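>>> Please work out how this folds:
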Amino acid sequence: MADAARSTRSGQLGEATQTIQRALREAAAAARGGVPETPAAAPRPAPRGADDPLVLDGLVREIDGRGHGPSDGPADPPHGGTQERWQRASFSHQGRTLAFRLYLPPGTADAAALRPMVVMLHGCTQSAEDFAAGTRMNLLARDLGVVVLYPEQTQHANAQKCWNWFKPQHQRRGRGEPAVIAALARSVAAEHRVDPARIYVAGLSAGGAMADIAGHCYPDVFAAVGVHSGLPQGCATDVASALAAMRSGQGTAAPQNRAQAIPTIVFHGDADPTVHVRNAEVLVDSLLGAGPTPAAGAGQAAARVIRGRSARGAHHTRSVYTDASGRDTLEYWQLHGAGHAWSGGSASGSYTAPEGVDASAEMLRFFLAHPRVAR
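This is a model prediction of the structure:
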């Protein structure tokens, strides 16, 4: 981090950015699991090349054409229903193209039924397949009938495949990465009969930071947000402030004022060596103070505090905040002794802590209790 700061002061921003990315990889190396796995059964297509035609505002649909699930093979669909599928595709919007993976759970015979969807944003160096394997989100989503969408950052946009959460052009509505993610979510929702009131976004680390940005910029698209080991929207606007925020949770730029609070669930390890836990606290405070008339002393708002332990003995403290109507709209899970890794994840993916509380299951519980309401 000190090397990056020196590079920033000397004007070598490219070198500084590479140093940040290297620090992210090295600091979280201890949290890595085994070699990432991808779902079996269907052959993978050749990668799309640079000469492939650009598709504007649309999907390139043929990818993994045969249905197969998130485990060893396809599950039997309900009588008269559709088979689950694990597809690869790409999407272009405003001149930007993202590859993505899409998990479609087995459908029911009720063709009119609309399903919820979770958009999952991976961390630095990860792929969509790796993130799916590590979080086990597909396995949990299958039983609940939830569609799961995994956009994948390009190495062209970021050499280490980090979402560019600390760049101003990717922190606003109508441009950059948030715009592409929101447009992709809308497109997939329209294509696959997703309930527009039940679209959610979550992510890890840089993906968690981008999930917070996307939710803040597009409350008309996303009904709730999940942030795991991430940073609050607006905490950094350049390399220097990104370093400060990651190191201590106190960047040179204050988090931006929020016109409204979107329901959010936050997970963060209090021993995270990569993204300081103070970032989760700042995020919670910014959400408590959101809205046109935030409550006095919002940062000290009372919460229900529940202390618990996972099945494998990892301790956590869960703080639950309610709005004026008494509805739970914010949860903060402080993971005691945990580092920079997805809590309760599988060792088949990277950056996971299998011993922790199941963050994927808790996010799904929280999301499904929070359909988007008219504002």
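
>>> Please count neighbours and contacts with C-alpha atoms only from this point.
Noted.

>>> Which parts of the stretch 51-200 of the chain are helices?
Listed in chain order, the helices of the stretch 51-200 of the chain (DSSP state H, counting those that start in this stretch) span residues 128-135, 137-144, 176-191.

>>> a markdown table for those helices, including distance to residue 355?
Listed next are those as a markdown table, based on distance: least, Cα to Cα, whole Å:
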| stretch | distance to residue 355 |
| --- | --- |
| helix 128-135 | 13 |
| helix 137-144 | 16 |
| helix 176-191 | 31 |
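
>>> Which among those is found nearest to residue 96?
Taking Cα to Cα as the criterion, helix 176-191 is the member of these that comes nearest to residue 96, at 7.2 Å.

>>> Contacts for the closest one next, please.
Residues lying outside helix 176-191 but in contact with it, judged by Cα atoms under 8 Å, 6 or more residues apart in numbering, are 58-59, 91-94, 96, 117, 119, 149, 151, 163-164, 169-173, 194-196, 199, 210, 213-214, 217-218, 221.

>>> what about the strands in the stretch 51-200 of the chain?
With DSSP state E, counting those that start in this stretch as the criterion, the stretch 51-200 of the chain has strands at 58-60, 85-93, 96-104, 115-121, 147-152, 194-204.

>>> Let's compare: structure for the following, please.
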Amino acid sequence: MKLNDGFLNSMHEAIALLRTRGPVEATEAIQRALRGDSSGVTAGAAAQEAVTVPRVGKPATASATSVARESGVDVEERSHFDTLSYANAAGRRQYRLYVPASAAGEPRPLIVMLHGCTQDADDFAAGTRMNVLAERHGCLVAYPVQPQQANPSRCWNWFKPGDQQRERGEPSLIAGITREIITTHDVDPARVYIAGMSAGGAMAAIMIDEYPELYAAAGVHSGLPARCAHDLPSALAAMKGAEPSGRMSRNVSAGAARRPMIVFHGDADRTVHVTNAARILRGFETKAHHDCEKRGQRVASRACSVMRLTTGDDVEAELWTIHGASHAWAGGDARGTYTDPAGPDASAEMLRFFLDHPRST
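This next block holds a predicted model:
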């Protein structure tokens, strides 16, 4: 085959897609090239998407993206989305790590993203578009992967007592991955955050509760409170909206207000009942309540409301209730599973909240 410019461009596209969207999209790009079809998204276009998303929260601290655009350098080609692994006494977990081209050479924020059941790192990255936002703001993003050997549906085991405690089970693995990245990359330890969807959201609630010295804030989407269940039957009851009782209820209340949290939940969620969202934020008191504001990132077609909360120690939280939304990541990309493109942009709002809440102590 003669390697014309179109074919070479398609190969560059495949490389960019492999790093930013996953192997499925990269394979499709290669197949288009072999057919001589150049109608797909080019690598340059993918890079342009990565550097032109609207700003949220604090602006990026470096001008690497603007320099790249002016010089014609593909930003995504200089970024990395690598597969790594971490092991300790609790086992081994792979994780994907996105290292942006922007803001190199100075301490950067780190966001640890925990996928939901049946998902994996590439699926979650595509659906949340967090890598695109991370490129804009110079953040690293880690995606620990729950294998099928640990749970048949690849759920994080948030309902098992052995996976709910500091330095044991899955929390120790997630914390170990976080510490490894802080050690091996130039990460600002005051700007390390954790977020998750569904089972991953429930595990994120456990992580912020058990490791307040490691994570500055947490984001929980369609998740559940820490330690609201102790086995599969109690997990199913909690997902249906049953109130935790006894020891579990006291634990949830006792640890809920340690760090800032932002919580999203659809009020038509039939997988995890919306009452869990408010339970995550027990210990916070309502400070303000209003309808969602359109911030300009995306025009959301779903109505939603926001409660801004605080504690006596001025720890802040936000609760976003999305009206008519099911069990899906609000404002997500349809290329990922369990996404709702019609919703407000949860990823942008989480990142805005995170960057506004560095760890002070």
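
>>> so what number do they get for TM-score?
TM-score of the superposed chains, computed with TM-score structural alignment, normalised by the length of the second structure, equals 0.77; 300 aligned residues with a Cα RMSD of 2.8 Å.

>>> still on that earlier bit, only whichever of the contacts of helix 176-191 of the first structure are buried, select them in PyMOL.
Selecting the buried subset of the contacts of helix 176-191 of the first structure in PyMOL, with 16 or more other Cα atoms under 10 Å as the burial test, is done by:
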select buried, resi 58+59+91+92+93+96+117+119+149+151+163+164+170+171+172+173+194+195+196+199+210+213+214+217+218+221
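
>>> Translate residue 373 of the first structure into the numbering of the second structure.
For residue 373 of the first structure, the aligned residue in the second structure is residue 360 (criterion: TM-score structural alignment).

>>> Leaving out chain neighbours, which residue sits closest to that match?
Of all residues beyond its chain neighbours, the one nearest residue 360 of the second structure is residue 190 (7.0 Å), with distances taken as Cα to Cα, 6 or more residues apart in numbering.

>>> What lines up with the one you found in the first structure?
Using TM-score structural alignment, the partner of residue 190 of the second structure in the first structure is residue 197.

>>> Can you give me the distance of its match to residue 361 of the first structure?
Using Cα to Cα, to the nearest Å, we find residue 197 of the first structure at a distance of 20 Å from residue 361 of the first structure.

>>> One more: residue 205 of the first structure?
Taken as Cα to Cα, the spacing of residue 205 of the first structure relative to residue 361 of the first structure amounts to 18 Å.

>>> Looking at those two, which has the bigger crowd around it?
Remark: of residue 205 of the first structure and residue 361, residue 205 carries more neighbours, 28 against 16, as counted by other Cα atoms under 10 Å.

>>> Mind telling me what element the closest residue in space to that one that isn't next to it in sequence is part of?
If the residues on either side of it in the chain are set aside, residue 205 of the first structure comes closest to residue 230, at 4.2 Å by Cα to Cα, 6+ apart. When secondary structure is defined by DSSP states H and E, residue 230 of the first structure falls outside every helix and strand.

>>> So residue 230 of the first structure sits against residue 280, correct?
Yes: under the contact definition of Cα atoms under 8 Å, residue 230 of the first structure touches residue 280, with a separation of 7.2 Å.

>>> shared neighbours, the two?
With contacts taken as Cα under 8 Å, 6+ apart, the residues that reach both residue 230 of the first structure and residue 280 are residue 268.

>>> Look at the two and report which has more neighbours.
Each of residue 230 of the first structure and residue 280 has its neighbours counted (other Cα under 10 Å); residue 230 has more, 31 against 26.

>>> rewinding a little: columns distance to residue 113 of the first structure and mean neighbour count on top of the helices of the stretch 51-200 of the first structure, output as JSON lines?
Formatted as JSON lines, those follow (distance: least, Cα to Cα, whole Å; neighbours: other Cα atoms under 10 Å):
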{"stretch": "helix 128-135", "distance to residue 113 of the first structure": "25", "mean neighbour count": "26"}
{"stretch": "helix 137-144", "distance to residue 113 of the first structure": "13", "mean neighbour count": "19"}
{"stretch": "helix 176-191", "distance to residue 113 of the first structure": "13", "mean neighbour count": "20"}
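
>>> For residue 345 of the first structure, which of these is the nearest?
Go through the helices of the stretch 51-200 of the first structure one by one with Cα to Cα and the one that ends up closest to residue 345 of the first structure is helix 128-135, at 4.8 Å.

>>> For the closest one, enumerate the helices and strands it packs against.
Counting by 3 or more Cα pairs under 8 Å, 6 or more residues apart in numbering; DSSP states H and E, the packing neighbours recorded for helix 128-135 of the first structure are strand 96-104, strand 147-152.

>>> Contacts for the strand or helix carrying residue 243 of the first structure, please.
Here residue 243 of the first structure, judged by DSSP H and E, is contained in helix 239-248. Applying Cα under 8 Å, 6+ apart, the contact partners of helix 239-248 of the first structure are 1, 4-5, 8, 13, 16-17, 20, 166, 231, 235-236, 250-253, 274-276, 278-279.

>>> That one vs the second structure, average distance?
Once the two models are superposed, helix 239-248 of the first structure sits on average 1.0 Å from its counterpart in the second structure (mean Cα distance after the TM-score superposition for the first structure).

>>> Where in the second structure does that helix align, residue-wise?
Matched against the second structure by TM-score structural alignment, helix 239-248 of the first structure falls on residues 232-241.

>>> Which positions within that stretch qualify as buried?
With burial defined by 16+ other Cα under 10 Å, the residues of stretch 232-241 of the second structure counted as buried are 235, 237-241.

>>> still on that earlier bit, is it possible to get JSON lines of the helices and strands packed on helix 128-135 of the first structure that adds distance to residue 318 of the first structure?
Below are those laid out as JSON lines (distance: least, Cα to Cα, whole Å):
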{"stretch": "strand 96-104", "distance to residue 318 of the first structure": "30"}
{"stretch": "strand 147-152", "distance to residue 318 of the first structure": "25"}
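
>>> what's the most buried one of these?
Each of those was scored by mean neighbour count; the highest is strand 147-152, a mean of 26, by mean count of other Cα atoms under 10 Å.

>>> and the angle for that strand with strand 85-93?
50 degrees (axes from the mean of the first three to the mean of the last three Cα atoms, to 10 degrees).

>>> Which part of the second structure matches strand 147-152 of the first structure?
The aligned range for strand 147-152 of the first structure in the second structure is 140-145, by TM-score structural alignment.

>>> which residues touch the matching stretch?
By Cα under 8 Å, 6+ apart, the list of residues contacting stretch 140-145 of the second structure from outside reads 93-100, 108-115, 120-121, 125, 130-131, 134, 174, 177-178.
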